[in-house]
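A.B. asks: Next come a sequence and a model predicted from it.
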Amino acid sequence: MASRRRMLLKLIILGDSGVGKTSLMNQYVNRKFSNQYKATIGADFLTKEVQFEDRLFTLQIWDTAGQERFQSLGVAFYRGADCCVLVYDVNVTKSFDDLNNWREEFLIQASPSDPETFPFVVLGNKVDVGGGNSRVVSEKKAKAWCASKGNIPYFETSAKEGFNVDAAFECITKNALKNEPEEEMRITTIFLGLLIVCLPALVFIMTKDTFLKQLMLPGEDGHRDRQVASVELLDGALFIRVQKQLLL
């Protein structure tokens, strides 16, 4: 009899700032899209329950910042990942050229047991922009790069229109299942990751007045944004959720 116990799969989304990582995640999980751009601070995640081959899974999708000043957080957020999603903007050459750097950085920080077989999926996003006339990275070029890295699955997507988003995440889930670790190992990994991620939050709470000023960032409209950490309980494991709050 097939197991109906819900399992956890951790997905990491990487790519340059502005390629649509947050929009892809929100389109897949919430069926929502916003034209208003706000850079992710540190990392955030959403969860979605899916059923595959009579098994229930909770996808924990981590949306990470594309700015260099946040890359030092990589170890805490990358460890324990079951699949890494590399995203670029088909209209921006640099975002495609940087895919190799993101892939190598992930392999260094996450330290998977078998780097050669760890599952990646590449998404060429924003194919809707300009009716497709403004793209500078061809599908042929992208597929050639994916083939050179061990035949990484490739999808062209539009977070705005929802084009190919579900199909891409279905493939991502299937690839994540191939990397699913033993439960005991997963619990250990989550626990260690929790210690790494929670330590700054605990320091923040203990020295709130001191750190608050350092975490205030200028917003697009002249207001100030604050990075806020909250804790979420999921299947007996704790996870940190990092968000921005607007300070008027």
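C.D. replies: Yes, it's here. Note that the coordinates shown come from a computational prediction; the quantities given were computed from them, not determined experimentally.
A.B. asks: alpha carbons only for contacts and neighbour counts from here, please
C.D. replies: Will do.
A.B. asks: Identify each buried residue in the helix or strand where Trp102 lies, please.
C.D. replies: Secondary structure from DSSP states H and E places Trp102 in helix 99-110. When neighbours are counted by 16 or more other CA atoms under 10 Å, the buried residues of helix 99-110 are found to be 99, 102-103, 105-107, 109-110.
A.B. asks: want to compare, so here's the second one:
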Amino acid sequence: MQGEEALPKPQRIFKVVFVGDSGVGKSSFLHQFCNHEFRGNFAATIGVDFQVKTLETKTSVVTLQLWDTAGQERYRSMTKTYFRKADGVIVMYDINLEASFTNVRNWMTSVQEQVEPGTVTMLVGNKLDTAEEAGTKAVKTKNGQELAKSYEMLFYEVSAKTGANVDDAMEDLTRLLQEKEDKKMEEVLQLTEITTKKGCCGR
């Protein structure tokens, strides 16, 4: 008699939106994460681009819907609409460009106006490779950590070019997305149990 086949893992789908100034490397980051290769010749994203990546975790198969939004000011009102129903938001800046870091607060204002409370957010400083080559960083790690802490965000410094920390950042985000969904499901089950008990036995 053959052993029982393992039950298929449950499927989960999460919508993750990428925002940040034009040129910080959102498209390159996504290409590195999805294809494990670097492309540095992306034209500026017009409106919104979309990619899908499937990850297998210990407990489930996770499909990430990755929305790459335009960083230019003229598309800002359009990209705002994509924050709605987002499970996660990644705000990216260029470690070598202080203005892109300063603008994180403006991006977070737009995000907070649209997303539901408790949406998982992550701050990502990109182009770590060029900062290390030059030996200087326009934005210090400590400043990124402090800003992320003030918004209760995850924080990573990455290189879309070398792939450094890209997978780690996305795996950490995925873990938090799953934990949040598990917590929601648990709360719903508890509420259902209370309602059922009241319906059966309450007077």
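C.D. replies: Nice, thanks for sending it over. Given the structure is predicted, the values throughout are model-derived calculations rather than measurements.
A.B. asks: Would you pull the TM-score for this pair?
C.D. replies: The TM-score (TM-score structural alignment, normalised by the length of the second structure) is 0.81; 177 aligned residues with a CA RMSD of 1.8 Å.
A.B. asks: Which residues does the helix holding Trp102 of the first structure contact?
C.D. replies: For helix 99-110 of the first structure, contacts defined as CA atoms under 8 Å, 6 or more residues apart in numbering pick out 14-15, 74-75, 78-81, 86-88, 115.
A.B. asks: Enumerate every residue touching Gln227 of the first structure.
C.D. replies: 41, 215-216, 242-245.
A.B. asks: quick one: Gln51 of the first structure is in a strand?
C.D. replies: Yes - counting by DSSP: H, G, I helix; E, B strand; the rest coil, Gln51 of the first structure falls inside a strand.
A.B. asks: Give the equivalent position in the second structure for it.
C.D. replies: In the second structure, Gln51 of the first structure lines up with Glu56, judged by TM-score structural alignment.
A.B. asks: Without its sequence neighbours, what residue ends up closest to its match?
C.D. replies: Val62 (6.1 Å; CA to CA, 6 or more residues apart in numbering).
A.B. asks: ok, that neighbour touching Lys15?
C.D. replies: No - applying CA atoms under 8 Å as the test, Val62 of the second structure and Lys15 come out as separate, 10.8 Å apart.
A.B. asks: Regarding the first structure, what is its longest helix?
C.D. replies: helix 183-206 (DSSP state H).
A.B. asks: Now that helix: buried residues?
C.D. replies: Across helix 183-206 of the first structure, burial judged by 16+ other CA under 10 Å covers 186, 190, 193-194, 197-198, 201, 204.
A.B. asks: Count the neighbours of Val121 of the first structure for me.
C.D. replies: Val121 of the first structure is flanked by 22 other residues according to other CA atoms under 10 Å.
A.B. asks: Check which helix or strand it maps to.
C.D. replies: Remark: Val121 of the first structure resides in strand 120-125, with elements defined by DSSP H and E.
A.B. asks: Now that strand on the second structure. Mean distance?
C.D. replies: Once fitted to the second structure, strand 120-125 of the first structure is off its aligned match by 0.8 Å on average (mean CA distance after the TM-score superposition for the first structure).
A.B. asks: Could you list every helix and strand in contact with that strand?
C.D. replies: Secondary-structure packing of strand 120-125 of the first structure (3 or more CA pairs under 8 Å, 6 or more residues apart in numbering; DSSP states H and E): strand 83-89, strand 154-156, helix 165-178.
A.B. asks: how near is Phe101 of the second structure to Gln11 of the second structure?
C.D. replies: 35 Å (CA to CA, to the nearest Å).
A.B. asks: and what of Lys137 of the second structure?
C.D. replies: From Lys137 of the second structure to Gln11 of the second structure the distance is 40 Å (CA to CA).
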